[in-house]
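Q: Task: produce atomic coordinates for the following.
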Amino acid sequence: GESNIVQVGVPMIGAVVRGMDLVALANYSGKATARGSDATMALIARGDSGITKGNLASLRGKRIAASFGTINHLYILALLEKGGLAPADVTLVNTPPPDMTVALLAKGIDAFVGWDPWPIVALKDVPGAVEIIRGGDAISYVGFNVALRPWVAANGPTIEKFLIAVSEADQWMRKNPKPAAQVATRWIPGLRQDIAETAMEFNIQQADRRLSANNYRAMHEALDRLHRLGFLRATFDVNKHFEPKHMLKVMQDHPALFADLPPIPADAAIGPGYVFRP
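A: A predicted model of the protein is given here:
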């Protein structure tokens, strides 16, 4: 009850499975224009880990840090599948992102997956650290503005004002990445300006608040992977947990806020009454 709208990704899926009646209103990170969107994610390894750049099969037998139940957990599961491996072929170590660089320095892990700025921090602070892969369209980023359904039903005008405001902020970030990075240094304690600027260049690639079929697919594919690999006991119909009408209205009434973005492909564009079919 302390917040009416939150920004959340993979944890929303677990919450819905456990019975929370949540709906996604818009993106906060991801792409409406493409199926793959993981430019802000990377796998970083120690130089002496035996993990080879570009060779995901070399992850076999390694200790890899991830934050369970988050987008970086989803990312490593997808990378393992891409490399022909199963979760049981590695040891996944549940680690908060700010602790991953320390764990790598201490040789408690061989590698970690994370979102920026932590991969960039590790490359600068861990001698010999190697970026094994960044992005790669292994997943579609799952990050939404989310609220409880009863509150959404009663607060349409407030939601639309909020979405206009954050869309304006997104556009400012895309057009002003260096000043936006400076803001980030005040938000994340200890974040250096040079690291923030590098991270922002990746972040703005996913700063697209719009909704399309690609975002429905992103949630469906995340849900399917987590269930198929045994991390979720059940699934749900993603159509029941999107409420796109407010974002669609903002897109229609304020096209200038998105004029600097690529257009949504015709086969991914959605409208009122849209139903996603896998």
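
Q: from here on, contacts and neighbour counts on C-alpha atoms
A: Will do.

Q: What ranges does the stretch 1-150 of the chain have for its strands?
A: 6-8, 22-27, 41-45, 63-66, 91-94, 111-115, 130-134, 144-148 (DSSP state E, counting those that start in this stretch).

Q: how about the second one: buried residues?
A: Same thing as strand 22-27. If you call a residue buried by 16 or more other C-alpha atoms under 10 Å, then strand 22-27 has these buried ones: 22-27.

Q: starting at the chain centroid, how far to it?
A: Distance of strand 22-27 from its chain centroid, counting by C-alpha atoms, centre = their mean, to the nearest Å, is 14 Å.

Q: what's the answer for stretch 186-201, then?
A: 18 Å.

Q: for stretch 154-163, same thing?
A: With C-alpha atoms, centre = their mean as the basis, stretch 154-163 stands 24 Å off its chain's centre.

Q: Also stretch 185-205?
A: 16 Å.

Q: returning to that earlier point: now render the strands of the stretch 1-150 of the chain as JSON lines, adding distance to residue 252.
A: JSON lines is the format used below for those (distance: least, C-alpha to C-alpha, whole Å):
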{"stretch": "strand 6-8", "distance to residue 252": "23"}
{"stretch": "strand 22-27", "distance to residue 252": "14"}
{"stretch": "strand 41-45", "distance to residue 252": "31"}
{"stretch": "strand 63-66", "distance to residue 252": "39"}
{"stretch": "strand 91-94", "distance to residue 252": "42"}
{"stretch": "strand 111-115", "distance to residue 252": "32"}
{"stretch": "strand 130-134", "distance to residue 252": "34"}
{"stretch": "strand 144-148", "distance to residue 252": "19"}
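
Q: I'd like the structure of this one too, to check against the first:
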Amino acid sequence: MVQASNRLSRRSLLSAAGLGGLALLAGCGKGDDGAAVVRVGYQKNGVFLLAKQRGEFDKALLRAGAAKVEWLEFAAGPPLLEALAVGGIDLGGTGDTPPIFAQAAGAPLLYAAVQKLSGKAGGILTQANSGINSIADLKGRKLAFTRGSSAHNIAVVVLESAGLTLDDVQVVNLGPADAAAAFAQGGIDGWVIWDPYYTLAQQQNNARILLPGGASGTGGAAYALAHRDFAAKRPALLAAALDALAADGHWAEQNRGAMAELMARETGLSLELLRDTVERADFAYTPITAEVIAAQQTVADRFHRLGIIPVPVKIADAAWTGWKGA
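A: Sure, this is the predicted structure:
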């Protein structure tokens, strides 16, 4: 579906941030803080998945005083942020853009740790026979990405590098699975996407790389995000959780073959595909620094300047610097 506008109303902002169902979920309330149950949101990829499967994360938190670790699976970043916003989880991870939308919508999140990304695990694709040979050629054409995702920011940056804006293309707001189907059927001209969809499209759907990931300053970041109450009431547990995530990230970087095997078991994707994608992935978690805050502020300012989010966002107000690194 093509967006009617590239500007988001307050209601649309809530939806893009994953907070559209906030009123419904708020009634669920929070868990028993006195029980020191740490609730962690994860998706079937990356370090959070590894942390759940290896079990070292749980052991580390139990040693640090947690009574229990509960893992809750989410299909994507927006619903994970929704759960974080209403206190359904204490910790989770997403790319750089979703928390900006959530912060603009008033979610009580904190940036607790960062993964600096090379951007190699994604990029912009077009069909091999599309006749589109540069970003400038996308003018007037259909460009697909998931609104509120890291791909949204990449689209903005890349178009600006070619002297274009989102108003110069036909923006198609689709989740990865729907976009993959549309791309395979020739319904979109360009697609901003990440692995494993990025590699799958090249292998199965005659996709050609229009712009490789990491070009035009599109590396970006991913974040471990914490609920404000968890950070305020359990700072030692949060620090221990980040230590454990960093240790799992280091393990993944040193054992990429084993990481690919784990992801193949969990996702059902081929081991050959995942060996390829894992080689390009970034796993290391590091502390939130002034440099990290400034980089994320640049993204937030860009979205506000373009009117994509209706209110300015101050990243420093949501930065947690209580973790100094493992």
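
Q: of all the strands of the stretch 1-150 of structure 1, which lies closest to residue 244 of structure 1?
A: strand 22-27 (5.6 Å; C-alpha to C-alpha).

Q: what angle sits between the closest one and strand 144-148?
A: 150 degrees (axes from the mean of the first three to the mean of the last three C-alpha atoms, to 10 degrees).

Q: Quick one: list the elements packing against strand 22-27 of structure 1.
A: strand 144-148, helix 245-253 (3 or more C-alpha pairs under 8 Å, 6 or more residues apart in numbering; DSSP states H and E).

Q: Pick the most deeply packed of the ones you listed.
A: Across these, averaging neighbours per residue (mean count of other C-alpha atoms under 10 Å) puts strand 144-148 on top, at a mean of 22.

Q: Please enumerate residues in contact with that one?
A: With C-alpha atoms under 8 Å, 6 or more residues apart in numbering as the test, strand 144-148 of structure 1 has contacts from 4-9, 20-29.

Q: Now do the same for residue 222 of structure 2: its match in structure 1.
A: In structure 1, residue 222 of structure 2 lines up with residue 143, judged by TM-score structural alignment.

Q: quick revisit: and of the strands of the stretch 1-150 of structure 1, who's closest to residue 181 of structure 1?
A: strand 111-115 (15.3 Å).

Q: re the thing from before, the strands of the stretch 1-150 of structure 1: which one's closest to residue 174 of structure 1?
A: strand 22-27 (15.1 Å).

Q: that older thread, between the contacts of strand 144-148 of structure 1, which sits nearest residue 215 of structure 1?
A: residue 27 (7.9 Å).

Q: circling back to that earlier point, quick one: which of the buried residues of strand 22-27 of structure 1 is nearest residue 96 of structure 1?
A: residue 27 (23.5 Å).

Q: Please report the distance of residue 131 of structure 1 from residue 149 of structure 1.
A: To residue 149 of structure 1, residue 131 of structure 1 is 41 Å away according to C-alpha to C-alpha, to the nearest Å.

Q: Then residue 198 of structure 1?
A: From residue 198 of structure 1 to residue 149 of structure 1 the distance is 37 Å (C-alpha to C-alpha).

Q: likewise residue 47 of structure 1?
A: From residue 47 of structure 1 to residue 149 of structure 1 the distance is 48 Å (C-alpha to C-alpha).

Q: Verify the contact between residue 132 of structure 1 and residue 49 for me.
A: No: using C-alpha atoms under 8 Å, residue 132 of structure 1 is not in contact with residue 49; the gap is 11.1 Å.

Q: Next, the contact list for residue 68 of structure 2, please.
A: 36-38, 58, 62.

Q: swap in residue 250 of structure 2?
A: 283-284.

Q: Translate it into the numbering of structure 1.
A: Checking TM-score structural alignment: residue 250 of structure 2 goes with residue 171.

Q: Please identify the helix or strand for that match.
A: helix 156-175 (DSSP states H and E).

Q: and what of residue 227 of structure 1?
A: helix 213-228.

Q: what packs against that helix?
A: So helix 213-228 of structure 1, by 3+ C-alpha pairs under 8 Å, 6+ apart, packs with helix 10-17.
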